[in-house]
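A.B. asks: give me coordinates for this.
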Amino acid sequence: MTQRPYVVDEMITAKAIAARIEALSMEIQREFSDTDKLVVVGLLRGSFIFIADLVRELSLAVEVDFLEASSYGNEMESSREVRILKDLRSGIEGRDVLVVEDIVDTGHTLSHVTGMLRARNPNRLKSIALLDKPSRREVDFRADWIGFEIPDEFVVGYGIDFAQRNRNLPFIGKVRFTDDG
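C.D. replies: As a prediction, the model looks like this:
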């Protein structure tokens, strides 16, 4: 597949992301202040930078685990079929769990994953997404915490990729194809 040429226009600065994560971490700490250890589950691959920055801001005992789900592959559109490529290493029954997602688009992935994890009987199960595109929602799902609500744009950076590129950008940027019109 030949990739169309594109540029990335900055939408959300690294500084704005850091400030929002600091505020979100305070809300999460209040919610889980009575836990002995919070299991923070990152959805790979897009959430890896977000989860790293988030757990560094938490003044709680945390255990980090990862789950890999896929509904995009190298495409710009969700296939709506959620596949679990890597499951958790440890059990979550009776434990407090926070699922960390990079972006909620159609809602299929986070809805599927939280349903699957809820069936494992955690004590509490909450979710956080760095980005939310409510205009694209196809299932009735909203994360408990949202970093930023964004319009229906294809975005990259801060762990989010386009065909495995641009994850390393320190900001969230909008993909703009240079061969349009």
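
A.B. asks: going forward, measure contacts and count neighbours with C-alpha atoms only.
C.D. replies: Noted.

A.B. asks: in the protein, where's the longest helix?
C.D. replies: helix 14-31 (DSSP state H).

A.B. asks: which other helices and strands contact the helix or strand that comes right after that one?
C.D. replies: Beyond helix 14-31 on the C-terminal side, the first helix or strand identified by DSSP states H and E is strand 38-44. Under the contact definition 3 or more Cα pairs under 8 Å, 6 or more residues apart in numbering; DSSP states H and E, strand 38-44 sits against helix 48-57, strand 62-70, strand 96-104.

A.B. asks: second input sequence below; structure requested for side-by-side comparison:
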Amino acid sequence: MELSDVSADLTEVLFTEEQIHAKIAELCRAIEADYAGERVLLVGVLRGAVMVMADLARELKLHIDMDWMAVSSYGAGTQSSGVVRILKDLDSDLHGRKVLIVEDIIDSGLTLSWLKKNLQARGAESVEICALLRKPEAAKVQVDVKYIGFEIPNAFVVGYGLDYAEKYRNLRGIGVLAPHIYA
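C.D. replies: Below is the predicted model of the structure:
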């Protein structure tokens, strides 16, 4: 779906498909340099990271393994409490593995901080993070992120895997959702 198909639902287009693909290529060159000669396990965080993971995996010029996790943090309202439930766990053994968590967006950092510690505790040799988007203003905890695509304002964004009520995930770009849609 094109951003123009839902232009009335967006206040602003942040990134086009071309800008996203260029950034993913840039991230992949850095990942390839850091993991040259290594076999890295990409761990995608469902559901939002599906698009990022697919494009990252296709762009990488190294052998990789892929696995998926689904986690949910819950608390009062829509705010993450940092208390995490694993909804779908990994199928891979992490002992001695170099793991790269692939995320669509880092908001508060609470869930991602927990996830990184959890994977390290499973015996991974290393655990790094690659995120397409980060909202620095929304951070509640500092998370060391090795590969960051774009820093964005603290706005409600959709597209390229990011959703509102399961809509907009299939947009080819990323835009700011108009408040009248979710208010």
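
A.B. asks: whereabouts in structure 2 does the longest helix of structure 1 align?
C.D. replies: Aligned using TM-score structural alignment, helix 14-31 of structure 1 spans residues 17-34 in structure 2.

A.B. asks: and that stretch against structure 1, how far off on average?
C.D. replies: For stretch 17-34 of structure 2, the mean deviation from structure 1 after alignment is 0.4 Å (mean Cα distance after the TM-score superposition for structure 1).

A.B. asks: distance from the chain centre to that stretch, please.
C.D. replies: Taking Cα atoms, centre = their mean, to the nearest Å, one finds the center of stretch 17-34 of structure 2 at 14 Å from the center of the full chain.

A.B. asks: stretch 9-24 of structure 2 now?
C.D. replies: Taking mean C-alpha positions (Cα atoms, centre = their mean), stretch 9-24 of structure 2 and its chain are 15 Å apart.

A.B. asks: now do that stretch: everything it contacts.
C.D. replies: Contacts with stretch 9-24 of structure 2, where a contact means Cα atoms under 8 Å, 6 or more residues apart in numbering, come from 3, 52, 55-56, 59, 132, 149, 172-178, 181.

A.B. asks: inside helices: which ones of the residues you listed?
C.D. replies: Checking the contacts of stretch 9-24 of structure 2 against DSSP H, those in helices are 52, 55-56, 59, 181.

A.B. asks: quick one: buried ones out of these?
C.D. replies: 52, 56, 59 (16 or more other Cα atoms under 10 Å).

A.B. asks: just tell me what the last one corresponds to in structure 1.
C.D. replies: Alignment of Glu59 of structure 2 against structure 1 is given by TM-score structural alignment, with Glu57 as its counterpart.
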